[in-house]
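Enquirer: Following is a predicted model, sequence given first.
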Amino acid sequence: MIALDTNFFLIAVPAVIFAGISKAGFGSGAAFASASILALVLPPGQALGIMLPLLMLVDVFSLKPYWGKWAKPEARALILGGLPGVALGIALWRVANDDMLRFLIGAVSLAFVAWQLAKARGLIRIRKGAGSSWIGYLAGTVAGFTSFVSHAGGPPAAVYLLSRGLEKTTYQATTVLVFWVINVAKFVPYAFLGIFTVETLMIDLYLIPAALVGTWLGVYAHRFVSESVFFAITYVLLSLTGSKLIWDALT
């Protein structure tokens, strides 16, 4: 049983709002921080089960302001690659235990921070306009896999989309569409694998207002808030939570 006490909501509500802001305003790249944060206080499967319906709700409410503004070839490549990635995630889930999932979520969190810092320091350069369709399919497969096991599909998708030199709103709209489709594809396997329970779905009802507030803030922040400020906060959160999850998995 999940204890629905003050401590739980003090962690869960900000985590869900943060996910909404990231998905609706900043390309989904950091939305998975919410699952990493929840996994600190819950078994990873429960954390992922709670977050998926809320992420899907954010997807639905994010579609309208960005409707039709996405890049069709890039979205198609990521989606077609993402579906086999979801299948790979299903295969891993069948053999994974909680500590393996904690380690994986923690490792993805730290890898995301390391990649962003390396890019900021010029150690990694993404050439604008590069990236053929097969690279999009590959990025989509990785995104589908990491999305299934940790809701962390944003970073691999970002690598491909940034290489395409998309305008800010086109980039954002493309991620909204891609992860709406991938999250829908994850829903049925999550149900069959027992990741959803009556308890996690009831908790979602309590957290719906936080998801809607985060979505509204994200659409607003997309126009007015500096990405550098938002992601600086994200890096700190992911570094702390990722390190803690890896430590818990190993000890």
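Expert: Noted; the coordinates are in hand.
Enquirer: From now on I want contacts and neighbour counts done on CA atoms only, so please keep to that.
Expert: Fine.
Enquirer: Return the distance of W115 relative to K72.
Expert: Distance, W115 to K72, using CA to CA, to the nearest Å: 26 Å.
Enquirer: Of the two, give the one with the bigger neighbour count.
Expert: Neighbours were counted for W115 and for K72 using other CA atoms under 10 Å; W115 has more, 15 against 12.
Enquirer: Would you tell me what helix or strand the more buried one is located in?
Expert: Under the criterion of DSSP states H and E, W115 resides in helix 98-120.
Enquirer: which is the next helix or strand following that helix?
Expert: Counting by DSSP H and E, what follows helix 98-120 is helix 133-150.
Enquirer: Can you list the helices and strands that the helix holding W115 packs against?
Expert: Applying 3 or more CA pairs under 8 Å, 6 or more residues apart in numbering; DSSP states H and E, we find helix 98-120 packed against helix 33-38, helix 44-66, helix 133-150, helix 227-250.
Enquirer: Of all the helix elements in the chain, which one is longest?
Expert: helix 198-224 (DSSP state H).
Enquirer: ok, structure two:
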Amino acid sequence: MLTDPNFYAIAIPAVMLVGLSKGGLGGAFALIGVPLLALAVPPMQAAAIFLPILLVMDAVALWAWRKHNDRATLLALLPGALIGIALGWATSRYVSGDAMRLVLGAISLVFALKYFLERRTVAGDTPAKATQHRPVAATIWGSFSGYASFVAHAGGPPFQIYTLPLKLDPFSYTGASTRYFAILNAIKLIPYFALGELDTTNLTLSATLLPVALVSTLIGAKLVHTLRPAIFYPLMYGMVLIAGSKLFYDGAVGILGL
């Protein structure tokens, strides 16, 4: 596989999409990237190949966004995320990843469509008020995010459902998102090792794709730095819409066996 051009024809675009996402352009690219790689290798192997790459991307993104963060958002979401990861590990043999994708996709679609419908109905340029941190909601969505991140590498939409209504400035939002998923991916190393998925073959494939990961992550971070809030937030909600559509489609196809 290391010398198979067909593998790299699929793997390189997949890693580029995830890198752009890690740079700050939202979770939709990442959700497209992992299933794309699964066209070349079995799905579980695709997830295992991506995890070390994600960790390197996280390191680059953390450096790129080192001056920006929203500590309150991290403190609100991380406890629930840890619960979600633990539940994912404990129930990974019993709960269908396709079912999780279907539910998360439906929730994400409703969330994004509601935003765009409200934009059409609100008169003038009066923006909706930002919500405040809500401990119960943060725990619920953090748990969904942690669980989905473990079972389907799809923790982005639940994270965005909670954080986007906070209307953080784009830099703080992206800095908090970068730190949040870096923590989750580091924690996921433990169960992935325990499941035996991080073997020599998969780690070698990960290493060969790292240069693509590094460059695409930096490109994503550069693009986000040029976006104004008036552009950033519709783009992020658009990403949620794309991600939700992809999750819903993949879950439905998997459940129905199409």
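Expert: That came through fine. What you see is a predicted model, and the numbers here were worked out from it, not measured in a lab.
Enquirer: Superposed, what's their TM-score?
Expert: Overlay of the two chains. TM-score (TM-score structural alignment, normalised by the length of the first structure): 0.84; 246 aligned residues with a CA RMSD of 2.9 Å.
Enquirer: just checking, which of the helices and strands packed on helix 98-120 of the first structure sits deepest inside the structure?
Expert: helix 33-38 (a mean of 27; mean count of other CA atoms under 10 Å).
Enquirer: once aligned to the second structure, how far is it on average?
Expert: On superposition with the second structure, the mean distance recorded for helix 33-38 of the first structure (mean CA distance after the TM-score superposition for the first structure) is 1.9 Å.
Enquirer: about what we covered before: quick one: the helix holding W115 of the first structure to helix 133-150, angle?
Expert: Orientation check (axes from the mean of the first three to the mean of the last three CA atoms, to 10 degrees): helix 98-120 of the first structure against helix 133-150 gives 140 degrees.
Enquirer: just the angle between helix 98-120 of the first structure and helix 44-66, please?
Expert: Using the same axes, to 10 degrees, helix 98-120 of the first structure lies at 40 degrees relative to helix 44-66.
Enquirer: ok, now which ones touch the counterpart of P191 of the second structure in the first structure?
Expert: Matched to the first structure by TM-score structural alignment, P191 of the second structure sits across from P189. Contact analysis of P189 of the first structure by CA atoms under 8 Å, 6 or more residues apart in numbering lists I90.
Enquirer: Name the SS class of P189 of the first structure, please.
Expert: Under DSSP: H, G, I helix; E, B strand; the rest coil, P189 of the first structure falls in the helix class.
Enquirer: how much space between the residue lying closest to W89 of the second structure once chain neighbours are set aside and S145 of the second structure?
Expert: Nearest residue to W89 of the second structure, sequence neighbours excluded (CA to CA, 6 or more residues apart in numbering): P191, at 6.7 Å. Relative to S145 of the second structure, P191 of the second structure is positioned 17 Å away (CA to CA).
Enquirer: again with I12 of the second structure
Expert: On the measure of CA to CA, I12 of the second structure and S145 of the second structure end up 26 Å apart.
Enquirer: could you measure the closest residue to G244 of the second structure other than its chain neighbours against I49 of the second structure, distance?
Expert: Spatial nearest neighbour of G244 of the second structure, chain neighbours left out: G105 (4.0 Å); criterion: CA to CA, 6+ apart. Between G105 of the second structure and I49 of the second structure the computed distance is 24 Å (CA to CA).
Enquirer: Could you do A99 of the second structure as well?
Expert: A99 of the second structure is 23 Å from I49 of the second structure, where distance means CA to CA.
Enquirer: and if you look at R101 of the second structure?
Expert: Computed as CA to CA, the R101 of the second structure to I49 of the second structure distance reads 20 Å.
Enquirer: again with V122 of the second structure
Expert: For V122 of the second structure, the distance to I49 of the second structure equals 45 Å [CA to CA].
Enquirer: now T226 of the second structure
Expert: 31 Å.
Enquirer: what does A59 of the second structure give?
Expert: Going from A59 of the second structure to I49 of the second structure by CA to CA gives 17 Å.
Enquirer: try D250 of the second structure
Expert: Distance from D250 of the second structure to I49 of the second structure, by CA to CA: 20 Å.
Enquirer: quick one, what contacts the closest residue in space to V181 of the first structure that isn't next to it in sequence?
Expert: Take V181 of the first structure and drop its neighbours on the chain: the residue closest to it by CA to CA, 6+ apart is I79, 7.1 Å away. Contacts of I79 of the first structure were listed using CA under 8 Å, 6+ apart, and they are 137, 140, 178, 181-182.
Enquirer: same question, V219 of the first structure
Expert: 21, 24-25, 62, 65.
Enquirer: want to try a markdown table for the residues you listed, with distance to G154 of the first structure as columns?
Expert: What follows is these, written out as a markdown table (distance: CA to CA, whole Å):
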| residue | distance to G154 of the first structure |
| --- | --- |
| I21 | 14 |
| A24 | 12 |
| G25 | 13 |
| S62 | 15 |
| P65 | 19 |
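Enquirer: Nearest to E167 of the first structure among those residues?
Expert: Checking those against E167 of the first structure by CA to CA gives G25 as the nearest, at 13.8 Å.
Enquirer: what's around the closest one, how many residues?
Expert: 28.
Enquirer: Pretty sure S145 of the second structure sits against A154.
Expert: Yes - using CA atoms under 8 Å, S145 of the second structure is in contact with A154, at 7.3 Å.
Enquirer: what do these two both touch?
Expert: With CA under 8 Å, 6+ apart, S145 of the second structure and A154 have no common neighbours.
Enquirer: This completes my enquiry, with thanks.
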